[in-house]
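1. any chance you could fold what I've pasted below:
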Amino acid sequence: MGYKDHPQFWQKQQPRVVGDVLNRPYAIELLGDIRSKTVWEVGCGTGYVARLLAKNGALVYGCDREESMLALAVKEEALGIRYSLQDITSTDYEDQFFDAVLCVGVLIHNSQGKIKKFLEEAYRTLKPSSPLVIGVTHPVLFAPGSPSRSGKRCWVQHRPLEDKPYSYFESQMFREDYYDKDGDCFTSSVYSHPVSAYVNLPIRAGFRLTEVKEISFPKELTSEGWGMAYGYPAFIHLKFVKPT
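-> Prediction:
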């Protein structure tokens, strides 16, 4: 099961999963003022984030490698968004074309080798002094003892559970079960990259790190049955800038 097989899970107009509340809005905020800016939304899927960007005044380009996801995206509000079927590691965008690049919930689905190639592409297509914002599930969730590996109800579960040998510093593959507010589940394969990988790979690609934000689980969501304690890390956001 994955994006190709279950695209309807991501067809939405309103927040549906925890990431819609704690991940995507905060990542967009890190971009700063995007009015009249040209923004690349990486791995745009069904276009939910692309539409948020467009409604904030951006000229949005969204690419994805799954045709089934893009087929749903083009059925929603157009908002001037340019969608294309492309792999994020090799695109046909021009050099120094974008004013900003946003990559949310995508890199955990890629090996470090592919992340490196994507970052080279992001660096090539970004204008100097422009931001790259990355948002991912917090790596601490993959550790034994975390809510997502307990087997109990949680907004996300990483399997195998406690019986999987684990080293924080090694990128390992897990099966991720991601639940929405109605209890429906989306399953895909993800990597448990350490924070150092998300920091150092962009730096090696030429970017400069300017800000890191860790998003914890708020009190208002703990009472809604998401299965995570108040204050536990949920997502991490990193803002980089391409030097002048």
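2. C-alpha from now on. contacts and neighbour counts both.
-> Noted.
3. longest helix in the chain, please.
-> helix 112-125 (DSSP state H).
4. which secondary structure elements does the helix or strand just after that one sit against?
-> From helix 112-125 onward toward the C-terminus, using DSSP states H and E, the following helix or strand is strand 131-137. Judged by 3 or more Cα pairs under 8 Å, 6 or more residues apart in numbering; DSSP states H and E, the packing partners of strand 131-137 are helix 24-30, strand 100-104, strand 233-241.
5. a markdown table for these, including distance to M69 and mean neighbour count?
-> Below are the helices and strands packed on strand 131-137 laid out as a markdown table (distance: least, Cα to Cα, whole Å; neighbours: other Cα atoms under 10 Å):
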| stretch | distance to M69 | mean neighbour count |
| --- | --- | --- |
| helix 24-30 | 18 | 18 |
| strand 100-104 | 16 | 25 |
| strand 233-241 | 24 | 22 |
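6. which stretches in this protein count as strands?
-> Secondary structure of the chain by DSSP state E: the strands cover 38-42, 59-64, 82-85, 100-104, 131-137, 156-159, 173-179, 185-191, 208-216, 233-241.
7. wait, which of those is closest to W10?
-> strand 185-191 (9.0 Å; Cα to Cα).
8. helices and strands around the closest one, which ones?
-> Using 3+ Cα pairs under 8 Å, 6+ apart: strand 185-191 touches strand 173-179.
9. show residues contacting the strand it packs on.
-> Among residues not part of strand 173-179, those counted as contacts by Cα atoms under 8 Å, 6 or more residues apart in numbering are 17, 154-160, 185-192.
10. which ChimeraX command selects the buried ones in the residues you listed?
-> Buried subset of the contacts of strand 173-179, written as a ChimeraX selection, criterion 16 or more other Cα atoms under 10 Å:
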select :17,154,155,156,157,158,159,186,187,189,190,191,192
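11. would you check which pair of the contacts of strand 173-179 lies furthest apart?
-> Top of the distance list for these (Cα to Cα): V17 and P160, 22.0 Å.
12. this one as well, want them side by side:
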Amino acid sequence: MTISNYDDFAPAYDADNAENLLNNYYERPAMLDLVGDVRGRRVLDAGCGSGPLSVLLRERGAIVTGFDSSARMIAIARKRLQPYADLRVLDLGDALPYEDGAFDDVVASLVLHYLRDWDGALAELRRVLRPGGRLILSVNHPLVFPLSVEGGKYFPIVEFPMECDFGGTQATLQTWHRPLHAMVDAFHEAGFRIADIAEPPVAPDTPAELLPNGSTRFVSFIFFVLEPEQR
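-> Purely as a prediction, here's the structure:
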């Protein structure tokens, strides 16, 4: 049986996420490199899942707040982080229960590509950032869809169901493909400027047997550091 709700496969996803190539040796190290020194900074982990990035941010001295739409993911995150982090079940794109300028940084790790419309989510994430704050995010690289789906076209914004195996649990991740120019347009329309774009290699400690064809670089995710423009 193939399932598509994170509540249905949260434990299997969490276990796989802790040790696989794409999350453990590629995406999280890249996010941490972009975030940099977070000692004493108030960081919102938007779409925090089971909390692996939140744990690393807290270990580096951040004051962490997080939310996710999956109650089972948040339950796992709370076992790891409470009472040291405020964790809630919330949907990205809805109005967030945080004050304007509440955070020094927001991280959004592999979450925006689950949304067809980015406008509301980006507007809320900008609202809760203080002036001079940063939004650091990762999403599916825009080349993944046309390279991996037969007949997949680059330019339209289209549904991109991704079939995954998490330790024998089959799941469908209901994502959306978005071309680069549409990402950039959405950032600017929400009042952000792009401070950095990254397509990094894997972490130096990645086991060689995990690397596809021995390559430390491949098309998977793309990373952005955004800063609110002054209005």
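13. got a TM-score for the two of them?
-> Scored against TM-score structural alignment, normalised by the length of the second structure, the superposed chains reach a TM-score of 0.86; 224 aligned residues with a Cα RMSD of 2.5 Å.
14. could the strands of the first structure be laid out in JSON lines, adding distance to Y166 of the first structure?
-> Formatted as JSON lines, the strands of the first structure follow (distance: least, Cα to Cα, whole Å):
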{"stretch": "strand 38-42", "distance to Y166 of the first structure": "29"}
{"stretch": "strand 59-64", "distance to Y166 of the first structure": "31"}
{"stretch": "strand 82-85", "distance to Y166 of the first structure": "35"}
{"stretch": "strand 100-104", "distance to Y166 of the first structure": "25"}
{"stretch": "strand 131-137", "distance to Y166 of the first structure": "17"}
{"stretch": "strand 156-159", "distance to Y166 of the first structure": "12"}
{"stretch": "strand 173-179", "distance to Y166 of the first structure": "10"}
{"stretch": "strand 185-191", "distance to Y166 of the first structure": "12"}
{"stretch": "strand 208-216", "distance to Y166 of the first structure": "22"}
{"stretch": "strand 233-241", "distance to Y166 of the first structure": "19"}
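15. so which of the ones you listed gets nearest G227 of the first structure?
-> strand 156-159 (8.8 Å).
16. please name every helix or strand in contact with that closest one.
-> strand 173-179.
17. buried set for the strand it packs on?
-> M173, F174, E176, D177, Y178, Y179.
18. stretch 59-79 of the second structure now?
-> Buried residues in stretch 59-79 of the second structure (16+ other Cα under 10 Å): 60, 62-78.
19. please apply the same query to stretch 118-132 of the first structure.
-> 118-128, 130-132.
20. wait, which of the strands of the first structure is closest to K114 of the first structure?
-> Per Cα to Cα, nearest to K114 of the first structure of the strands of the first structure: strand 185-191, 11.7 Å.
21. post-alignment, the closest one versus the second structure, mean distance?
-> Average distance between strand 185-191 of the first structure and its aligned residues in the second structure, after superposition and using mean Cα distance after the TM-score superposition for the first structure, equals 2.2 Å.
22. chain center to that strand: distance?
-> The chain centre lies 13 Å from the centre of strand 185-191 of the first structure; the measure is Cα atoms, centre = their mean, to the nearest Å.
23. show me what contacts the residue nearest to S90 of the first structure when sequence neighbours are not counted?
-> By the measure of Cα to Cα, 6 or more residues apart in numbering, the closest residue to S90 of the first structure outside its immediate chain neighbours is E121, 6.6 Å from it. E121 of the first structure is in contact with I88, T89, S90, T91, counting by Cα under 8 Å, 6+ apart.
24. equivalent analysis for N200 of the first structure, please.
-> Going by Cα under 8 Å, 6+ apart, the list of residues near N200 of the first structure is empty.
25. sorry, back to before: what angle do strand 185-191 and the longest helix of the first structure make with each other?
-> For helix 112-125 of the first structure against strand 185-191, the angle by axes from the mean of the first three to the mean of the last three Cα atoms, to 10 degrees is 90 degrees.
26. quick test: name the residue nearest the centre of the second structure.
-> S109 (1.3 Å; Cα atoms, centre = their mean).
27. return the residue of the first structure aligned against it.
-> Using TM-score structural alignment, the equivalent of S109 of the second structure in the first structure is V104.
28. pretty sure that match contacts I28?
-> No. Applying Cα atoms under 8 Å, one finds V104 of the first structure not in contact with I28, separated by 9.1 Å.
29. about what we covered before: which of the helices and strands packed on strand 131-137 of the first structure sits closest to F207 of the first structure?
-> Among those, if distance is taken as Cα to Cα, the winner is strand 233-241, at 5.6 Å.
30. what is that closest one packed up against?
-> Strand 233-241 of the first structure is packed against strand 131-137, helix 195-204, strand 208-216, with contacts defined by 3+ Cα pairs under 8 Å, 6+ apart.
31. how close does that strand sit to the second structure?
-> Strand 233-241 of the first structure sits 1.0 Å off on average (mean Cα distance after the TM-score superposition for the first structure).
32. could you tell me where that strand falls in the second structure?
-> Under TM-score structural alignment, the match for strand 233-241 of the first structure is residues 219-227.
33. contacting residues around that stretch?
-> Identification of contacts with stretch 219-227 of the second structure by Cα under 8 Å, 6+ apart yields 22, 27, 31, 34, 132-144, 187, 192-199.
34. nearest residue to D95 of the first structure in space, please, no chain neighbours.
-> Using Cα to Cα, 6+ apart and skipping residues adjacent in sequence, the residue nearest D95 of the first structure is T125, 4.5 Å away.
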